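Enquirer: Provided below for reference: sequence and predicted model.
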Amino acid sequence: MIEIVRIPALSDNYIWLAHEPDSGETVVIDPAESEPVLAAAAERGWTITQIWNTHWHPDHVGGNAAIKAATGCTITGPAAEQDRIATLDDMVRDGDSVALGALRAEVIDVPAHTSGHIAYHLAEASVVFVGDTLFAMGCGRLFEGTPEQMFANMQRLSALPGETKVYCAHEYTQSNGRYALVAEPDNVEIKQRMVEVDAMRARGEATVPTTIALERATNPFMRARTAAELAERRAAKDSFRG
């Protein structure tokens, strides 16, 4: 139904390349840079037809212009941040949908990391692209929003089916997990997960995608019971040096 390729970029970014075989359409999610994306698509014989941006930060849109120049693709991103993403063709907001071949992705507003941050949920494929809102055992910093907004984001994403694969944009799992062990020291599932994460990173392996079910069990921000508790945990994580 859909093929998804992880493309490492910059120091710890992941760019996602998603291909729908029946239509031949290929979308790039949050291209930090262009060269590795164009190379990965060419290697597979895929034609890039779209870019989906989750938010305006340069490490998520830095490759937009060059990829568009090389492929003529259409760029979709948050309507609330259209003034900050110069390359956008189509602006979307909560409840809108975008197509990848026969697949539809629902747009979900998830502000807090940035004021207009969005996610793309492909329900048929059990996939969600979350940018910098939800990480494996973590959440994005509150650069432009509030704990209440991030708490609402966590609740909304937690309500997705447990098998939904979560594609975030950074390899932060190990550092997030070290804080999670402090936030919930009696959580056996976090301890078990960190054994696996440490082993994977020692082998140079990526730790994402994750799943909604795994985050429900081990993510201290998704597990926060109130916005106040999330705020406390986010502040603690911001200064955590473990």
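Expert: Thanks, I have it. Numbers count the residues shown, from 1 in each chain.

Enquirer: Every contact and neighbour count from this point should use C-alpha atoms.
Expert: OK.

Enquirer: Tell me who's in contact with Ala80.
Expert: Residues in contact with Ala80 (C-alpha atoms under 8 Å, 6 or more residues apart in numbering) are 93, 115-116.

Enquirer: just those residues now: which is nearest Ala9?
Expert: Gly116 (23.4 Å; C-alpha to C-alpha).

Enquirer: is it fair to say that closest one lies in a strand?
Expert: No - Gly116: not assigned to a strand; according to DSSP: H, G, I helix; E, B strand; the rest coil it is coil.

Enquirer: The closest residue to it other than its chain neighbours in helix, strand or coil?
Expert: Closest residue to Gly116 apart from its sequence neighbours, by C-alpha to C-alpha, 6 or more residues apart in numbering: Ala80 at 4.9 Å. Classification of Ala80 using three-state DSSP returns helix.

Enquirer: Could you measure from Ala80 over to His60?
Expert: To His60, Ala80 is 16 Å away according to C-alpha to C-alpha, to the nearest Å.

Enquirer: Below is structure B, check it against A:
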Amino acid sequence: MTIEIRQFPCLSDNYGFLVRDKACGAVATIDTPDAEEINRQLEAAGWRLTHILNTHHHPDHAGGNLALKEKWNCEIIGPREEAARIPGIDRKVGDGDIVRLGDSAAKVYDTPGHTLGHIIFHFADDGAAFVGDTIFAMGCGRLFEGTPEQMWLSLNKIADLPPETELYCAHEYTQANAAFALSVDPQNTALKKRMEEVKKLRSQNTPTVPTTLARELETNPFLRAEDPSLQNAIDLSGADAVSVFAKTRALKDAF
């Protein structure tokens, strides 16, 4: 492992992530949901913030940019397609770009759907992907700006990562997501088992993030649009994957 990750809850249901390169001590915050809490975490760890890596423009992801930049004079790196909406952005990145954090490196993937310019950061050498609001444990982001086709393609980019990849989702939505997932994939034994695990974790106020891609491939209905059992459950047997995904997302919106 070339990085260490400090995860902490903030706001009502967000997670903050600080990523530190072990070799040189460079530190990035993945998004800026709560500048005050990020500063508390930096102080507790004895770390100095050098970078902000924004996944998208929503206020609970970029709202602390300017306060943190003023305090730390850090570099703000964010999605090229949303540059005009990323406060204080210094460097614009997109699909295939490499972001270096000291000796560590993250590959950028465009994952439009939740927003049109959403990106994720994949630290391949460390098996960690910071996925913002594109994918959640047993869920995916609401389509505020993009289309079902865009989001399906974005989720497939994530699905193509190594199965052991840890997915650092930005919100603790897992228990509610699991309840919906069971409503559209009721025969999924892995999902039933996962629901019981999640109930136990949340009863102890233990985070369910990160999750792993392997676990999501088994239990996340938004990655399973090509699965016949899910198609049957939502009365779209044999339909194309985008149509199945779109209906699943619509059902979740109304759940």
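Expert: Noted; the coordinates are in hand. Since the structure is predicted, the reported quantities are computational estimates derived from the model, not experimental observations.

Enquirer: Give the burial count for Glu43 of the first structure, as a bare number.
Expert: When neighbours are defined as other C-alpha atoms under 10 Å, Glu43 of the first structure has 9 of them.

Enquirer: Show residues contacting whichever strand or helix holds it.
Expert: Using DSSP states H and E, Glu43 of the first structure sits in helix 35-44. Here helix 35-44 of the first structure makes contact (C-alpha under 8 Å, 6+ apart) with 7, 9, 15, 17, 28, 31, 47-48, 63, 67.

Enquirer: That helix vs the second structure, mean deviation?
Expert: Mean deviation of helix 35-44 of the first structure relative to the second structure after superposition (mean C-alpha distance after the TM-score superposition for the first structure): 0.9 Å.

Enquirer: C-terminal to that helix, what's the next element?
Expert: strand 47-52.

Enquirer: and the angle for that next one with helix 35-44?
Expert: Angle between the axes of strand 47-52 of the first structure and helix 35-44 is 140 degrees (criterion: axes from the mean of the first three to the mean of the last three C-alpha atoms, to 10 degrees).

Enquirer: Which strands or helices does strand 47-52 of the first structure pack on?
Expert: The contact analysis (3 or more C-alpha pairs under 8 Å, 6 or more residues apart in numbering; DSSP states H and E) places strand 47-52 of the first structure against strand 25-29, helix 64-71, strand 74-78.

Enquirer: how about a cut-off of 10 Å?
Expert: strand 13-20, strand 25-29, helix 35-44, helix 58-61, helix 64-71, strand 74-78, strand 97-100 (3 or more C-alpha pairs under 10 Å, 6 or more residues apart in numbering; DSSP states H and E).

Enquirer: So which of the ones you listed is nearest Gly138 of the first structure?
Expert: That would be strand 13-20 among these, by C-alpha to C-alpha, at 15.1 Å.

Enquirer: and that closest one, how far from the chain's centre?
Expert: 10 Å (C-alpha atoms, centre = their mean, to the nearest Å).

Enquirer: What of stretch 76-94 of the first structure?
Expert: For stretch 76-94 of the first structure, the distance to the chain centre is 17 Å (C-alpha atoms, centre = their mean).

Enquirer: State the span of the second structure onto which that stretch is aligned.
Expert: On the second structure, the counterpart of stretch 76-94 of the first structure by TM-score structural alignment is residues 77-95.

Enquirer: in the matching stretch, what counts as buried?
Expert: For stretch 77-95 of the second structure, the neighbour count (16 or more other C-alpha atoms under 10 Å) marks 77-83, 85-89, 93-94 as buried.

Enquirer: and if you look at stretch 167-175 of the second structure?
Expert: Buried, per 16+ other C-alpha under 10 Å, within stretch 167-175 of the second structure: 167-175.

Enquirer: chain center to that stretch, what's the gap?
Expert: Taking mean C-alpha positions (C-alpha atoms, centre = their mean), stretch 167-175 of the second structure and its chain are 7 Å apart.

Enquirer: Quote the end-to-end distance of it.
Expert: 16 Å.

Enquirer: cool, stretch 217-228 of the first structure as well?
Expert: Using C-alpha to C-alpha, the two ends of stretch 217-228 of the first structure sit 20 Å apart.

Enquirer: rewinding a little: and the residue nearest to Gly116 of the first structure, how close does it get to Ile118 of the first structure?
Expert: 9 Å.

Enquirer: which residues do the two both contact?
Expert: 55, 92-93, 109, 111 (C-alpha atoms under 10 Å, 6 or more residues apart in numbering).

Enquirer: Kindly reformat the residues you listed as CSV containing secondary structure and distance to Thr146 of the first structure.
Expert: Shown next, in CSV, are those (DSSP: H, G, I helix; E, B strand; the rest coil; distance: C-alpha to C-alpha, whole Å):
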residue, secondary structure, distance to Thr146 of the first structure
His55, coil, 16
Val92, strand, 22
Arg93, coil, 19
Asp109, strand, 14
Pro111, coil, 9
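
Enquirer: Which of those residues sits closest to Pro209 of the first structure?
Expert: When these are compared against Pro209 of the first structure (criterion: C-alpha to C-alpha), the nearest one is His55, at 19.1 Å.

Enquirer: Would you check that Pro221 of the second structure makes contact with Ala179?
Expert: No - contact criterion C-alpha atoms under 10 Å: Pro221 of the second structure and Ala179 do not qualify, at 11.3 Å.

Enquirer: Any idea how many residues pack against Gly95 of the first structure?
Expert: Using other C-alpha under 10 Å: Gly95 of the first structure sits among 10 other residues.

Enquirer: Can you name every helix or strand that the longest helix along the second structure contacts?
Expert: Of all segments of type helix in the second structure, defined using DSSP state H, the longest is helix 189-203. Secondary-structure packing of helix 189-203 of the second structure (3+ C-alpha pairs under 10 Å, 6+ apart): helix 174-184, helix 213-219.

Enquirer: And it, how far out from the chain middle?
Expert: 20 Å.

Enquirer: What lies in contact with it?
Expert: Contacts for helix 189-203 of the second structure (C-alpha under 10 Å, 6+ apart): 138, 172, 174-179, 181-182, 185-186, 188, 204-208, 215-216, 218-221.

Enquirer: Many thanks, I have nothing further to ask.
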